[in-house]
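Undergrad: Build me a model from this:
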Amino acid sequence: MLSIANRLLVRILLALSALYWRVIYSELRARYDVSPGFRFNGKNILLYGDGDIGLGENSYIGDNSTVHASSGFNVKIGVGCHISSNVRIFTESVKPDSDFRVKPVPAKAGDVTIADACWIGANVLINPGISIGENSVVGANSVVTRDIPPDEIWGGVPAKLIRKKRQ
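TA: Now for the predicted structure:
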């Protein structure tokens, strides 16, 4: 009998969790420019900041991912993009060569654009001011520190060209 009660409780909790995330994501859709066909593909996906965030049709972002747009900056994700889990996209960050003892710590900032039909692997960090060209791939566990041209595969820390796509 306990097993049946446990299974029922688990189903109820899963349904409540799904409802919770539907409410959270509907609030994000209302606040930012999220296309109706964009999918929040998991839990704990955070969009925040006073900047603009635009998420394209038939694209998705995986669980535990974060997109931040500082005031005056924007993040645009194109049509048909695959953004995996645990991806971080920021429009503002501190300058790593700064003296952190001096306040305020200088920041670098810039728009982030991911063009149509891109694939961003798991655990990728995309720094401020980056553009990723159409039909490009960023491999898992990469740190993107410079623009990526269209139709290329990049990976590593920092991300570097692996090869141009064979089409």
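Undergrad: Only C-alpha atoms from now on, for both contacts and neighbour counts.
TA: Noted.
Undergrad: all helices for the chain, in order.
TA: 2-31 (DSSP state H).
Undergrad: Report the contact partners of the closest residue to residue 33 other than its chain neighbours.
TA: The spatially closest residue to residue 33, leaving aside those adjacent along the chain, is residue 54, at 4.6 Å (Cα to Cα, 6 or more residues apart in numbering). By Cα atoms under 8 Å, 6 or more residues apart in numbering, the contact set of residue 54 is 32, 33, 34, 35, 74, 75, 76, 77.
Undergrad: Let's compare: structure for the following, please.
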Amino acid sequence: MGLRHGARAGLLRVVRPSTWRQWARVANFLGYDGAELREASVGAGARISPTVSVRNGRRVSVGAGAQIGASCSLWAGDSTGRIVIGDHALFAPDVFVTASNYDFDAVPGPVMAAPKREADVTIGANTWLGARVVVLPGVSIGDGSVVAAGSVVTKDLPPGVLAAGVPARVIRKRGEQR
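TA: Here you go, the predicted model:
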């Protein structure tokens, strides 16, 4: 008794060269991120989700006991921009930190052809970045600060504050009565 038509079609898809090429692309992408993470400096007891995306890992430092959640992106600059994450920092899912951005005003034409501006990003110890927070190049977030979900951090935040919004601004000091 032969295979039913649906099963035969599924089997044919598995043996197609295009299917294997696609799997090779996926494996290459996942391996690339893994290699970049291996180049990062990671402190003792730090926990990093396997779905974290790291670029230019040799310029990324994650402190001891830090926790980097699912689907976060740590994109250091191509030549100088570093990302330094303090001890016991907590990143919720989908946090995006970049130390590089296109200088789209530098030249006319495609943005991708523009030079990049790189600046270090420092995220202090005992900080908490909520889900889908974006941190832009050159920003420092002080120790003990909390950044609310969905915020975009464009400027430095002092230690021990709660910040929220687009762009993020200080709402209050932690521990203050509301």
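Undergrad: related to what we said a few turns ago, now which residue in the second structure aligns to the residue nearest to residue 33 of the first structure?
TA: Aligned by TM-score structural alignment, residue 54 of the first structure pairs with residue 61 of the second structure.
Undergrad: For residue 40 of the second structure, see how far away its match is.
TA: Separation of residue 61 of the second structure from residue 40 of the second structure (Cα to Cα, to the nearest Å) stands at 6 Å.
Undergrad: cool, and residue 123 of the second structure?
TA: With Cα to Cα as the criterion, residue 123 of the second structure and residue 40 of the second structure are 16 Å apart.
Undergrad: again, but for residue 74 of the second structure
TA: Residue 74 of the second structure sits 10 Å away from residue 40 of the second structure, going by Cα to Cα.
Undergrad: same deal with residue 46 of the second structure?
TA: Residue 46 of the second structure sits 12 Å away from residue 40 of the second structure, going by Cα to Cα.
Undergrad: which residues do these two both contact?
TA: Shared contacts of residue 46 of the second structure and residue 40, counting by Cα under 8 Å, 6+ apart, come down to residue 62.
Undergrad: Report the aligned residue range of the second structure for stretch 72-81 of the first structure.
TA: Against the second structure, stretch 72-81 of the first structure falls on residues 80-89 (TM-score structural alignment).
Undergrad: And residue 123 and residue 40 of the second structure? Which one has more around it.
TA: residue 123 (27 against 18; other Cα atoms under 10 Å).
Undergrad: Which residue in the first structure aligns with the more buried one?
TA: Residue 123 of the second structure maps onto residue 114 in the first structure, by TM-score structural alignment.
Undergrad: Its match: what's it in contact with?
TA: By Cα under 8 Å, 6+ apart, residue 114 of the first structure lies in contact with 76, 77, 78, 131, 132, 133, 134.
Undergrad: which parts of stretch 23-40 of the second structure are buried?
TA: Buried residues in stretch 23-40 of the second structure, counting neighbours by 16 or more other Cα atoms under 10 Å, are found at 33, 34, 36, 37, 39, 40.
Undergrad: residues in contact with the most centrally placed residue in the second structure?
TA: The centre of the second structure sits closest to residue 73, judged by Cα atoms, centre = their mean, with a distance of 1.6 Å. Residue 73 of the second structure is in contact with 52, 53, 54, 94, 95, 96, 97, 98, counting by Cα under 8 Å, 6+ apart.
Undergrad: Isn't the first one up against residue 91?
TA: Yep, that's residue 52 of the second structure we're talking about. No. Taking contacts as Cα atoms under 8 Å, residue 52 of the second structure lies outside contact range of residue 91: 10.8 Å.
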